[in-house]
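Trainee: sequence first, then the predicted structure, then my questions.
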Amino acid sequence: MKYKKQILTLHKILGLTTGIVVFIVAITGCFWAFKEEIEALLNDDTAIEVRAQEHLTPTEAKDIAKTVFPQQTVHGTLFKQPNDPIEVIFYDAEPEFYQSVFLNPYSGEILEVKDHMTGFFAFILKGHMRLWLPKELGEQVVGVSILLFIIIIISGFLLWLPKRRKNLKQRVSFKWKATTRWKRKNFDLHTILGFYVCALALILAFTGSIMSYNWMRYGFYKAIGGDKTIAFIIPENTSTTLEKNQDVSPIDQLIPLLRKENPNAESFELHYPHSETESIYIETSNTEGVYYDSDFRFFDQNTLEEIETPSVYGTYSNAKVSDKILRMNYDIHIGAIGGIAGKIIAFLSSLLIASLPVTGTLLWYGRTYKKSKKSAL
């Protein structure tokens, strides 16, 4: 049929154009799916003995860590369990700087300095997000390629649809014989595996595009009934002056108060105000391995009065269904939303997706070579 020839042409052109990008993004995605599990196996962390004394305050932790990187910006301080180190995180966008200083929570001893911009998974992430190219260029190439990959998936499914129902079986199962040629096997690998993975590939590509493009994230959120701001907003203080006669500054009182309020939390990440009018931002991780149900809370830096944000990123219990779906996007993308089973599915899906540009290129080469050979004769 004429329309199928047009779809095939589109599928072939887009596939050949974006093939190398899709292959790199998919292969690196395989590794990233199990990042936390692999790092947990490789890290030889020694538990810190719990003492009957108070932890370092956020101010003390920041001051100690700043002796290591006095010129860099403290992004926040992560407080985990009582026997875990305190992690002071430094981040600057230009020039890009991302390192952490780990402290003994009781003595303030510097235990480790970690550069998040180096190492295996930093290499994998740079490949996944920007193909190891300069950030501005690489992210655009990946973003556009994944949008085109969505079209490739849809066009591939239309090409897969058999003309007759009786031909359906050969499109969903491998029936190879000893005499089956490699070209037929390659065609089956491309079409049959492509069919089985197309739905998951569409989910991975769509969730990846939502993270890449604000317009797509905004459009999707509004389409599912969202009515809040999708940008991350840190509200201003409601007070103007610090209350008098306080032995401990408000920011240093906050973590103990939150621990008492939520003793089962995985961690509390405190972000220091960038000005006298900005509130304190706390991200509470409630479940290990996922991010969607974290609580984003904001406190007046003078009075510790909690302040609501107009953003979708607030407390999870107050989030609407549309807010929760948007916040689940990253966990869906890496499979963490389904636990270890979800990560296995994401890993296998990414592996199969990586095979499609390979088998597709071989399919194109085989047909082109065959035509060239006939023309020569």
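Mentor: Thanks, I have the structure now.
Trainee: CA atoms for contacts and neighbours, from now on please.
Mentor: Fine.
Trainee: what packs against the helix or strand that L258 is a member of?
Mentor: Assessed by DSSP states H and E, L258 sits inside helix 250-261. Helices and strands touching helix 250-261, by 3 or more C-alpha pairs under 8 Å, 6 or more residues apart in numbering; DSSP states H and E, are helix 58-66.
Trainee: name the residues that touch the helix holding L258?
Mentor: Residues from elsewhere that reach helix 250-261 (C-alpha atoms under 8 Å, 6 or more residues apart in numbering): T57, P58, T59, A265, F268, I280, Q301, N302, T303, L304.
Trainee: excluding its backbone neighbours, what's nearest the first one?
Mentor: Spatial nearest neighbour of T57, chain neighbours left out: D252 (5.3 Å); criterion: C-alpha to C-alpha, 6 or more residues apart in numbering.
Trainee: another structure for you, compare them:
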Amino acid sequence: MSTTTAQRTTSATSATSAGYRTLWRWHFYAGLFVMPFLVVLAITGTLYCFQPQIEPLLYPHHLIVAPQATPRLTEDALLAKARAAMPADARAVTAPIANAPERSTEFIFRLANGEKQSVYLNPYNGEVLGTLSVERRFMQVGRMLHRKLLLGKPGELLMELAACWTLVMIGTGVALWWPREKTTARAALLPRFSLRGRALWKNLHTVMGIWLALGTLAFVLSGLPWTGSWGKQFKALASAANLGAPPGSWGGLPLRSAMPGMVMDDLPLPLTPWAVGNTPVPQSADAHAAQALPLGRIVALVASLGVPGGYDIVLPTSATGVYTVSYFPADPKDERTLYIDQYSGAVLKDIRYGHYGAVSKAVSYGTSLHMGRYFGVANQILCAAISLGLAGMAVTGCVMWWKRRPQRSLGAPSRERAAPPMRGWKTGLVLLGIVFPLMGATLLAVWLADRTIFGRVARQPA
């Protein structure tokens, strides 16, 4: 080999090594921040995914009844019994409608202190089976941990940041794995249990990461539209561009102006289709001399419109309120939102999947898959495998760091003096920072900290 050729080879190897270490450094920073949140997301997400199976086991005496041959009591009779069992100042706000013969009937009340409480009844004889706090139910606590760490808005922003930084972790992780020398698919995609020590942990971490990368990306992209900062702005932008729920979703009947500031997301519903979250809630015609239609009439009307059981009805709480029906099934194509005048029974608005814009349709399918609802138990198992696999990634990453950590140091991979420009990666990070401004601010902060605080150049073992 000539001297010139040898110099070129050495230079190329050095550049590749420098690029590798730069990617590794950013992968380390992303993992350092993301991994603790991924453990929380993995555990709470898996539990919430199996909510239909878990809740009956946690609250069997509240949720499960023995099916009987006798007819069920009417919704109005059951609602009257529920009201009698609750404090006088409690107000019924939501009626989940479930027709399964083995399930109890539930009504949700808002107490005088603002808390919500569910009361459960045997639909065959009206026996009150007990009450549960809506906010303190096990699955609701898990859901709030998943969304905002039980910390309110700050926790919600932290979880959003963790999701955005996961994109950096995925990108740098795939780049670190990408074969730089001739290798077989088996060596790249299957773990090598013959290795020992840190080499085995690194191999497990790498292979698991590649298998989980696509599912993790799908999780992140389908979850971000529900976040409180970026997701809220994204929803507003989609609606403004007629890519969410366009004005064409309004029914043919003339509508009174909506209640000031009241949109679908403000209603006491456990889940609301993403597409209709910003939809204004219309009003009933204020008919002082008329009596509001009973709940049973509304249930019969909804059935005649082709909506099966498994939906929620928000009850009107004022003279101009409406009955709001939210049907949020596993298949997004069947989603339905109806607003019904409480006096005349007129359908003021009927929003269906066909009215959604392109973005809302995509988000609806992403949500159903994200929650493990779209194709039944197989979807639940797939989501659980991805979630628990991410928790495993956190464990292997921590073990690798622990085994190579230096004393009295963060242990970040060192930065090379002659690192290549890596313009493509820098451009990608800038674009991510523009699309996700909150992430962009933290990217800048990490970059500044990396240059000023953690700017060591000494090599550490790979």
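Mentor: That came in fine, so what should we check first? All values reported here derive from a predicted model rather than from experimental measurement.
Trainee: next, the TM-score between them, please.
Mentor: Superposed pair, TM-score by TM-score structural alignment, normalised by the length of the first structure: 0.81. Supporting alignment: 361 aligned residues with a C-alpha RMSD of 3.5 Å.
Trainee: in the helix holding L258 of the first structure, what's buried?
Mentor: Buried residues in helix 250-261 of the first structure, counted by 16 or more other C-alpha atoms under 10 Å: P250, I251, L254, I255.
Trainee: helices or strands up against the helix or strand following it?
Mentor: Heading C-terminal from helix 250-261 of the first structure, the first helix or strand you meet, by DSSP H and E, is strand 267-271. For strand 267-271 of the first structure, the packing partners by 3+ C-alpha pairs under 8 Å, 6+ apart come out as strand 74-79, strand 280-285.
Trainee: which strands or helices does the last one pack on?
Mentor: Contact analysis of strand 280-285 of the first structure by 3+ C-alpha pairs under 8 Å, 6+ apart lists strand 267-271, strand 295-299 as its packing neighbours.
Trainee: tabulate the helices and strands packed on strand 267-271 of the first structure (TSV), appending mean neighbour count and distance to S107 of the first structure.
Mentor: Below are these laid out as TSV (neighbours: other C-alpha atoms under 10 Å; distance: least, C-alpha to C-alpha, whole Å):
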stretch	mean neighbour count	distance to S107 of the first structure
strand 74-79	23	15
strand 280-285	23	24
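Trainee: need these in a markdown table with distance to I24 of the first structure, can you?
Mentor: Below are these laid out as a markdown table (distance: least, C-alpha to C-alpha, whole Å):
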| stretch | distance to I24 of the first structure |
| --- | --- |
| strand 74-79 | 30 |
| strand 280-285 | 31 |
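Trainee: if we can go back for a sec, any idea how far K185 of the first structure is from the residue nearest to T57 of the first structure?
Mentor: Computed as C-alpha to C-alpha, to the nearest Å, the D252 of the first structure to K185 of the first structure distance reads 65 Å.
Trainee: contact partners for I307 of the first structure?
Mentor: I307 of the first structure touches P235, N237, T238, R297, F298, F299, D300, counting by C-alpha under 8 Å, 6+ apart.
Trainee: make that Y98 of the first structure, sorry
Mentor: Contacts of Y98 of the first structure (C-alpha under 8 Å, 6+ apart): I89, F90, Y91, D92, D115, H116, M117.
Trainee: at 7 Å what do you get?
Mentor: F90, Y91, D92, D115, H116, M117 (C-alpha atoms under 7 Å, 6 or more residues apart in numbering).
Trainee: quick one: what's aligned to it in the second structure?
Mentor: In the second structure, Y98 of the first structure lines up with K116, judged by TM-score structural alignment.
Trainee: skip the chain neighbours and tell me the closest residue to its match.
Mentor: R110 (4.5 Å).
Trainee: mind jotting down where the helices sit in the stretch 251-377 of the first structure?
Mentor: According to DSSP state H, counting those that start in this stretch, the stretch 251-377 of the first structure carries its helices in the segments 321-327, 329-334, 339-376.
Trainee: what about the second one, how far off from the second structure?
Mentor: Read that as helix 329-334 of the first structure. Superposing on the second structure places helix 329-334 of the first structure at an average distance of 2.1 Å from its equivalents, by mean C-alpha distance after the TM-score superposition for the first structure.
Trainee: what does that helix contact?
Mentor: Residues external to helix 329-334 of the first structure that are found in contact with it (C-alpha under 7 Å, 6+ apart): A33, L204, T207, G208, V290, Y291, Y292, I337, K343, A346.
Trainee: same question for stretch 336-347 of the second structure.
Mentor: 284, 290-293, 322-328, 348-353.
Trainee: residues in the first structure aligned with it?
Mentor: Going by TM-score structural alignment, stretch 336-347 of the second structure sits over residues 295-306 in the first structure.
Trainee: list the buried ones in that stretch?
Mentor: For stretch 295-306 of the first structure, by 16+ other C-alpha under 10 Å, it's D295, F296, R297, F298, F299, D300, Q301, N302, T303, L304, E306.
Trainee: now do the first one against E283 of the first structure, distance only.
Mentor: When C-alpha to C-alpha is applied, the distance between D295 of the first structure and E283 of the first structure equals 6 Å.
Trainee: the strands in the stretch 101-250 of the first structure, which residues?
Mentor: 110-115 (DSSP state E, counting those that start in this stretch).
Trainee: where along it do the helices fall?
Mentor: Counting by DSSP H, counting those that start in this stretch, the segments of the stretch 101-250 of the first structure that form helices are 120-130, 135-160, 169-172, 182-212, 214-223, 250-261.
Trainee: can I get those helices in a markdown table with distance to I325 of the first structure?
Mentor: Putting the helices of the stretch 101-250 of the first structure into a markdown table (distance: least, C-alpha to C-alpha, whole Å) gives the following:
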| stretch | distance to I325 of the first structure |
| --- | --- |
| helix 120-130 | 22 |
| helix 135-160 | 20 |
| helix 169-172 | 32 |
| helix 182-212 | 11 |
| helix 214-223 | 8 |
| helix 250-261 | 26 |
